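no sequence on hand, only this structure:
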């Protein structure tokens, strides 16, 4: 069934703003529009966002009050840093004695290079005693005289004692200055890195605040009552007020929108997402249903910003073909878009009449080995998309689909120059282009220890067909192009979950301290509108760094929608068997809840003994969890604490590396509670009890227990 309620995702790119409407019940795509990004309008990008929204509502026949969820992703923060368009930051260091010497050294952050020859504008002032109002006022006066438009307060050990930073930022706020306390950006130790992250946040703060206010008022004026959310760089969304406090979280959020689409629409649980545009391919990882994140490098320095681990290769659908010495074929990084040339495969057969192969230097400084066609209709670039169409890699209805006969005619002069047929020439081009992508894919599979047998390659973006199908064919891995791949980013924005991460350095963390970090993350997402009953929290305790990390995610409404399709027993079994690479006759049901079915089989390997791989399949027939070797136990919420205590005790390992509890996942209701990040058995069981606390005693619970080796 469908409703009038829709979820709207808007992706603000450098050139175009894309918007989609998704049915809030079925999650089907209802409409999509594209408008030019309004950088130069008096209302900035807000104008383009509202224009896209208006067109989308008109196209789908919906009213503003039908919008149940509205979120947008933006490259504005990223572009501001790339272009050096930032505010002057007033850095107020706090402290006396040895700590003061450390803090004063932070004035060197003014040497951070934004663009070649341009450094981050920064003015430093020092306050010995933050409780001295006249000293704080004098410091603020000094940085304002130097042109500061935003203030950062920083003090050694402010993670534990934040009062000094809070006093300074409060004083700045009274003067109308946007201010950031370093401890609010991250609660991790490391004065230099913490302050550097806060300074970059402050540098983009005024510009992002102005944009946030314009977008907010424009959306309200348009009649939308749903709270506006903003895409984060870790694949989730946050409330607009949170973005006003930490705009740095939107840096690098462009690729995050695409992988969020793969995660939510394509329901990828293990694999790589390759988002291919005209010039490049962004590659990211989904492991066990979670996006892979790491601390990002910003302005050439490491930061405490947790962002999607995305690696970019300079090969896209528009990458030009190059030929060296009449034989060797290479691809990119120059694209037809930058060269100002149309793709040959999108010309007409008449346009390509009398086509002759030539090599050119697209831009000053480029090698003169880029292949073009000079034909009756003008000059055309030969690209990866041309080769993919010639080889039949682009499926019917795809955004990049061209007439295969025209594409083959475009490749014919290149094939003649190489002394091969058209299919071989096209394959050589795709081999050359995807080889660069394959190198990165192989490295990411290794880095994240993905199971090659189950990892799927999912392509997104307008150029997806030029990379993913051929890469899948040559590696033998499962691969597919995402539905509506050309708008996968705004779809990801529309479907993304509210997300918050809390990190604390807690040496010898107790169960109570770990649970407190978990509760803080849960409160943070519910405060931003996530439905409390559906929040999932993943907790990781790193004993080497004493870091306790909690990542909470949740939807802004309970997703109890009645999807149009529910998989039957046979379909779910087939999905599990395919993922397990096993005959369905050897796969059996190990346990089930109303939302999930657990399947397993046995694999006998010489010298490695018998393994018991497990797959968890949801009601839609999608594999949600892969575990290479696990035991499964069915229980109830009431009996689970004692049952889990026995299971954890039996599966805990002891060795030179210390005590290692098993990796535990619990199937509870519609959720998969991932508790695998905790190594201490007592803390693990305490977290499990917190997950079960609000459940009815007779509610079914399934434990998937993976012993660590």
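Everything's here; your move. Just so you know, these numbers come straight off a predicted model, no measurement behind them.

for the rest of this, base every contact and every neighbour count on C-alpha atoms.
Will do.

who's in contact with stretch 560-574?
1, 24-26, 584, 587, 599, 617-622 (C-alpha atoms under 8 Å, 6 or more residues apart in numbering).

give me the buried subset of those residues.
24, 25, 26, 584, 587, 599, 617, 618, 619, 620, 621, 622 (16 or more other C-alpha atoms under 10 Å).

hmm, the fifth one is touching residue 600, no?
Meaning residue 587. Yes. If you go by C-alpha atoms under 8 Å, residue 587 and residue 600 touch, sitting 5.7 Å apart.

could you look up the SS state of the residue nearest the centre of the chain?
By C-alpha atoms, centre = their mean, the chain has its centre lying nearest to residue 256, at 2.6 Å. Secondary structure, DSSP: H, G, I helix; E, B strand; the rest coil: residue 256 is helix.

pretty sure it sits against residue 249.
No. Contact criterion C-alpha under 8 Å: residue 256 and residue 249 do not qualify, at 11.1 Å.

which neighbours do the two have in common?
232, 233.

hold the first one in mind and look at this next one:
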């Protein structure tokens, strides 16, 4: 069954604003448009967003009321920090005695470098007693006289006692001053890191407020009734109201949009996503169906901003080749875009007549070793895309596809200089470029302990074909280019789930504490529009840091894909066997629900004994879960608690390092409940009960249990 409803994703880049429309039922791409980003319009980037939306609706034949979901990603917060275009922050430190000493030291944040040669704009005032309203007002007046247009309030242990920061908020609201309370940004201890994160958030508040209001008003005027969502830096989306409170969460959301597209559109469960543009490649990890995130530095120091763990390599489709002594030394980081030159492979055969190799300095400070071709049609850059096309690595219909014969003609003069043939020369170019990418990919695979037998390399971005196919060929890993790779970022925005992360430091956290954090995360995404039945919550408890973390994700509508696109039994078996790397006749069906089938096999390896790897395949034929050695048990909701208690008890390890419950995942309905982040058996079983609440007693539940090493 299909509907006329669409999901719209808009990615606001530095140069262009890309927009896509995706069928809300089948998730098929229906249309895509590109317009210049309207930085200098009186309505700012909001004008470009509405222009892109208007063109998209016209192209696809839809009306504004057909839009079921609308989200946009923006580089505005990132650019503001990179360019130092922020507002002066008035920091109010709260406390007396020893606490006052901690907060007064925070004035030193104003000495940190925001951009080269520019310090973070901050003025400080102290409030000994926030209950003294006149003292708060005097402090506010002091920082405003110092140039502050936005406030931050911070107090030791405000995550437990927020009343002091809230008292400052009340005065700020009466004065019409935007403000960030440090406890609003994170509930983790560590006043310096918490305050640093809050101060950066405050510094971009006014600019982001103005943009949010313009975009909201423009979208409403255009007739769209769906709530506007904004891309977060951890791969999810949040409501516009939440963005107004925590705009910092949009920093670094550009790379997050691409990996969200790979996660949702390509349904990657274990792999590396490589988004290749003209100049660089952003590399990120998907592990067990979730993007890898970490706390990223701000102002050159650690922070509590959780963002996509992305590593950038200066190799892209437009990267220029560098030579010395008749050899290729490296590829990049300079690109044809920086040099202001067209790609040789996109010229015509006539343009390249009489081509000869020359070397240039793309920028005055660069070495004069960057290869160009001087030919009948002018000067051209010899790029990584030229080499990929010369070897036939760019598939038909790809954004970067060029005439192969023209590409080979472009590489021919360099091949002559190197004393070799075109194929060898092109291969050396790709080898030099991909070696830089491979070193990062290998380190991330090791760092995140990805299963090399199942890792999938997925390429996105307009330059995907210049990196991913050759990387897959040289590493022996599976690889593919994402469908519509050139618009993978706006697709990611269109398909992204509402996301919220709640973190608490709770020494000796019991099951009630853990369940409370879980509930808070779940309610947060529901409050932003996620459908309650579609919310999934992953809970992790770190006994070393006493951190309880809950990450909730949910769709703004129940997604029911067209059954006609789903894989049959034979196809799912074939895919499971390929993932397990065994013949189909050695694969067993271990369990199943209406949404998933569980496959397994037995492996006997010298020194490693017998292992039972498991794969969970969904109805679309996507491998959603890899388990290298697991036990599988089917039960029903009514008797699941007793079954799970027996399973967990039998697989719990007791040793010098404490109690370690097994990694448990449950298949219930259309959900995979990942409970693997909890090591204590009792909270683990309590979370399992929560996942099954309100479900019929005869509904099947599949438990997948992995003992921890």
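Yep, it's here. Everything quoted here is computed from the prediction, not taken from an experiment.

quick one on the thing from earlier: redo the buried ones among the contacts of stretch 560-574 of structure 1 as TSV? Include secondary structure.
Conversion of those to TSV gives the following (three-state DSSP):
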residue	secondary structure
24	coil
25	coil
26	coil
584	helix
587	coil
599	strand
617	strand
618	strand
619	coil
620	coil
621	coil
622	coil
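
just the element for whatever residue of structure 2 lines up with residue 444 of structure 1, please.
Aligned counterpart of residue 444 of structure 1 in structure 2: residue 444 (TM-score structural alignment). In this assignment (DSSP states H and E), residue 444 of structure 2 forms part of helix 422-447.

what of residue 629 of structure 2?
Applying DSSP H and E, one finds residue 629 of structure 2 in no helix or strand.

any idea how far it lies from residue 453 of structure 2?
13 Å (C-alpha to C-alpha, to the nearest Å).

neighbour count for those two, which is higher?
Between residue 629 of structure 2 and residue 453, residue 629 has the larger neighbour count (other C-alpha atoms under 10 Å), namely 19 against 13.

ok so, going back, so what's the match of residue 444 of structure 1 up against?
Here residue 444 of structure 2 is in contact with residue 285 (C-alpha under 8 Å, 6+ apart).

now swap in residue 537 of structure 2 and tell me
Contacts of residue 537 of structure 2 (C-alpha under 8 Å, 6+ apart): 518, 521, 522, 550, 551, 552, 553, 673, 674.

wait, doesn't the first one sit right on residue 550?
So the one you mean is residue 518 of structure 2. Yes. Residue 518 of structure 2 lies in contact with residue 550 (C-alpha under 8 Å); the separation is 5.4 Å.

still on that earlier bit, how far apart are whatever helix or strand comes next after the helix holding residue 444 of structure 2 and its match in structure 1?
Where DSSP H and E defines the elements, the next helix or strand beyond helix 422-447 of structure 2 is strand 456-460. Mean deviation of strand 456-460 of structure 2 relative to structure 1 after superposition (mean C-alpha distance after the TM-score superposition for structure 1): 0.2 Å.

report the angle between strand 456-460 of structure 2 and helix 422-447.
Here strand 456-460 of structure 2 runs at an angle of 120 degrees relative to helix 422-447 (axes from the mean of the first three to the mean of the last three C-alpha atoms, to 10 degrees).

what lies in contact with strand 456-460 of structure 2?
Outside strand 456-460 of structure 2, the residues within contact range by C-alpha under 8 Å, 6+ apart are 258, 262, 268, 270-276, 465, 467-468, 472, 477-482, 485-486, 488.

and the match of residue 444 of structure 1, how far from residue 619 of structure 2?
30 Å.
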